[in-house]
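In: Following is a predicted model, sequence given first.
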Amino acid sequence: MIKEKEKLMASETYTLDVEKIKSKEVKLHFLYYSVIFALFVLIVLVYICLIPGFSIESKNNLRTLIPKSFKDIINLQNKEKVRILYDSLISYKNEHELVLLLLLSLLYILYQSFPIFLWWMAGTGCVITILIGAFYNYIFSILYCSILATLAPFITYVIFKYYGRTVINYFFQKQLIKFNRELNKRVRNNVDLFVYVTILRLTPVFPNVVINLVGACVQLPAVPFFLATYIGILPNTIILVSVGQAINSISSVNMTNQFYMSITFIVLLLLFQTVINYKCKDMRIQTR
């Protein structure tokens, strides 16, 4: 009886020790993740300080976008504010084309790579893709944004593989186990994984930021994951770039052909996504 009590106490002590170690590891990894985030923000701020400035008129317009409260931060994607930003960036782009492209790219990677801190900026990736589509050549925008949309998940994958994974596993262990179980049912090899991730990217069921996190946390193989990411994100990228082109063509004098071509692309791709979504639902029903 005494031995059993001693064994029970020993097991409880061991469990507590394991929990303490896990808690310390989570805190340490979260600290590392925070430091990486702070460094990336610093890089973006330094770049902004070094790039050529806006015109006086653009500066005055942009000052109206500076948030004065938390409510202003949440409403940064307000239509009027986006329009002010768009007009200011258009005038800046005419003078500093490459500088603006690099700035938008850095902001896109920052948002995609650190969703734990930037969760309140949902949709920022879409807005940046639309802006690039509005500012630059159509084909170039599609190619560039699709590469950018694959590079950002790669950075997320690397960061979370080494530091963020423990944090996510600690808070969402049950959900990750459930997802992993479902994944193992459907995925037997890298080809299956490629198809599965591509379908996840194509359908609007899971946000891309969530897929980026889960991919790193359940340690999916890198090559099929990123190939599937590139192909799966491509239709969405084309839609968003087409939206940007449509906005730009409305602003310009010669709008007819380019505008209707962009709208046609958007409609066709949305129909394609709808078909894929229904096919996925049928597959789920059949597997059940």
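Out: Sure, I can see it. On a predicted model such as this, the values are computed, not experimentally measured, just so you know. Numbers count the residues shown, from 1 in each chain.
In: from here on, contacts and neighbour counts on C-alpha atoms
Out: OK.
In: Which neighbouring elements make contact with the helix or strand containing residue 86?
Out: Using DSSP states H and E, residue 86 falls within helix 79-95. Using 3 or more Cα pairs under 8 Å, 6 or more residues apart in numbering; DSSP states H and E, the elements in contact with helix 79-95 are helix 56-63, helix 97-113, helix 124-135.
In: Make JSON lines from the ones you listed and add distance to residue 192 and mean neighbour count to it.
Out: JSON lines is the format used below for those (distance: least, Cα to Cα, whole Å; neighbours: other Cα atoms under 10 Å):
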{"stretch": "helix 56-63", "distance to residue 192": "48", "mean neighbour count": "13"}
{"stretch": "helix 97-113", "distance to residue 192": "26", "mean neighbour count": "18"}
{"stretch": "helix 124-135", "distance to residue 192": "28", "mean neighbour count": "23"}
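In: looking at those helices, which is closest to residue 78?
Out: Comparing the helices and strands packed on helix 79-95 against residue 78 with Cα to Cα, the closest turns out to be helix 124-135 (11.4 Å).
In: Need the residues that contact the next helix or strand after the closest one.
Out: Next helix or strand after helix 124-135 toward the C-terminus (DSSP H and E): helix 138-159. Here helix 138-159 makes contact (Cα atoms under 8 Å, 6 or more residues apart in numbering) with 33, 105, 108-109, 112-114, 129, 132-133, 209, 212-213, 215-216, 226, 229-230, 233-234, 237-238, 241-242, 245.
In: Over to stretch 80-94?
Out: With contact meaning Cα under 8 Å, 6+ apart, stretch 80-94 is reached by 54, 55, 58, 61, 62, 65, 76, 100, 131, 135.
In: Next one for the comparison:
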Amino acid sequence: MDAKCVVKGGVKSTTESGSGRFPLTAWEVATASGVVLSFLIGLVGLYLTMPVSDYSFLKLPRSLEDLQILRDNLESYTSDYTVQVLVGYCLVYVFMQTFMIPGTVFMSLLAGALFGVFKGVALVVFTATAGASSCFFLSKLIGRPLVFSLWPDKLTFFQAQVAKRREGLLNYMLFLRVTPTLPNTFINVASPIVDVPYHIFFLATFIGIIPAAFVTVRAGIALGDLQSMGDLYDFQSLATLFLIGIVSVTPTLLGNKSK
């Protein structure tokens, strides 16, 4: 049966009538595979510049215990092989953001544990913005079928909000970045689909992630005191983030009321 065009909330998509069909074409899979291969080549090249040692501790952290083991082992390398550790950190963080791999919060905690507050925040903001931008452009190339397949309802909502707030879009995008209204992963992949200009996406990401980055990196300094991820964002931290989000979107709301 031929493909059918479906329009939801102003977003036009192409869906196949057969259920269970893989949403990516061969070309799109090849493009994503090429990006993955580029990251792998970079990591292998980095590995070859490190001293011969047992690197069995190197893995993506999935718990606070994993993170503490990684921190304990990397501390000895950070002072002697600072450039390699920094490059490796950036490659892993950007890779995780590009392909929507969960766990970047652990990487942000690690930045605080290894580099302190100011360097850690700068590192997290840089890598998170680079990773989000990489995800944005990859989604622009091949993300449309995945977004429609995974988040059709969220996409319809996001499309309507973006269309309604075009004149104050930067403030709205800042609000989304600061508050958990929509997942950051969704914002990264859906923004090019609903025609959010990259310069607005970039500015909102770069500025909007600073508060959460500061909270997470600061917690990473006292990593041993964290008993669970629930300790990371206390009531005061969450209230502060929401307050910043409300302030960022207020000019847009006032502008709409004045019309």
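Out: Structure's in. What do you need? As the structure is a computational prediction, the values presented were derived from the model and not from experiment.
In: Of all pairs in the contacts of stretch 80-94 of the first structure, which one is the farthest apart?
Out: Largest separation among the contacts of stretch 80-94 of the first structure by Cα to Cα: 55 and 76, giving 21.6 Å.
In: So between those two, which is more surrounded?
Out: Between residue 55 of the first structure and residue 76, counted using other Cα atoms under 10 Å, residue 76 has the larger neighbour count: 16 against 13.
In: Go ahead and confirm that one touches residue 65.
Out: Yes: counting by Cα atoms under 8 Å, residue 65 is a contact partner of residue 76 of the first structure at 7.4 Å.
In: shared neighbours of the two, which are they?
Out: The contact sets of residue 76 of the first structure and residue 65 do not overlap (Cα under 8 Å, 6+ apart).
In: Report the separation between residue 191 of the first structure and residue 223 of the first structure.
Out: Using Cα to Cα, to the nearest Å, one obtains 11 Å as the distance from residue 191 of the first structure to residue 223 of the first structure.
In: An error on my part: the question was meant for residue 172 of the first structure.
Out: From residue 172 of the first structure over to residue 223 of the first structure the distance is 25 Å, taken as Cα to Cα.
In: can you check residue 237 of the first structure too?
Out: For residue 237 of the first structure, the distance to residue 223 of the first structure - Cα to Cα - is 21 Å.
In: higher neighbour count, these two?
Out: Set side by side, residue 237 of the first structure and residue 223 show more neighbours around residue 237, with 23 against 11, by other Cα under 10 Å.
In: Figure out the helix or strand that that one lives in.
Out: If you go by DSSP H and E, residue 237 of the first structure is part of helix 222-251.
In: One more: residue 53 of the first structure?
Out: Using DSSP H and E, residue 53 of the first structure falls outside every helix and strand.
In: residues contacting the aligned partner of residue 92 of the second structure in the first structure?
Out: Residue correspondence to the first structure (TM-score structural alignment): residue 92 of the second structure is matched to residue 107. If you count contacts by Cα under 8 Å, 6+ apart, residue 107 of the first structure has them with residue 44.
In: again with residue 277 of the first structure
Out: So residue 277 of the first structure contacts 202, 203 (Cα under 8 Å, 6+ apart).
In: any idea how far residue 196 of the first structure is from it?
Out: For residue 277 of the first structure relative to residue 196 of the first structure (Cα to Cα), the value is 13 Å.
In: ok, the residue nearest the centre of the second structure to residue 219 of the second structure distance?
Out: Residue closest to the average C-alpha location in the second structure (Cα atoms, centre = their mean): residue 97, at 4.4 Å. Going from residue 97 of the second structure to residue 219 of the second structure by Cα to Cα gives 21 Å.
In: looking at this, residue 7 of the second structure is in a helix?
Out: No: under the criterion used here (DSSP: H, G, I helix; E, B strand; the rest coil), residue 7 of the second structure is strand, not part of a helix.
In: Count the residues that sit near it.
Out: 11.
In: just residue 138 of the first structure next, same as before
Out: By other Cα under 10 Å, 18 other residues sit near residue 138 of the first structure.
In: The second structure: which residue goes with that one?
Out: By TM-score structural alignment, residue 138 of the first structure lines up with residue 117 in the second structure.
In: Also residue 180 of the first structure?
Out: Counting by TM-score structural alignment, residue 180 of the first structure lines up with residue 159 in the second structure.
In: secondary structure element for its match?
Out: helix 152-164.
In: in that helix, what counts as buried?
Out: 152, 154, 155, 156, 158, 159, 160, 162 (16 or more other Cα atoms under 10 Å).
In: again with stretch 114-128 of the second structure
Out: Using 16+ other Cα under 10 Å as the test for burial, stretch 114-128 of the second structure gives 114, 115, 117, 120, 121, 122, 123, 124, 125, 126, 127, 128.
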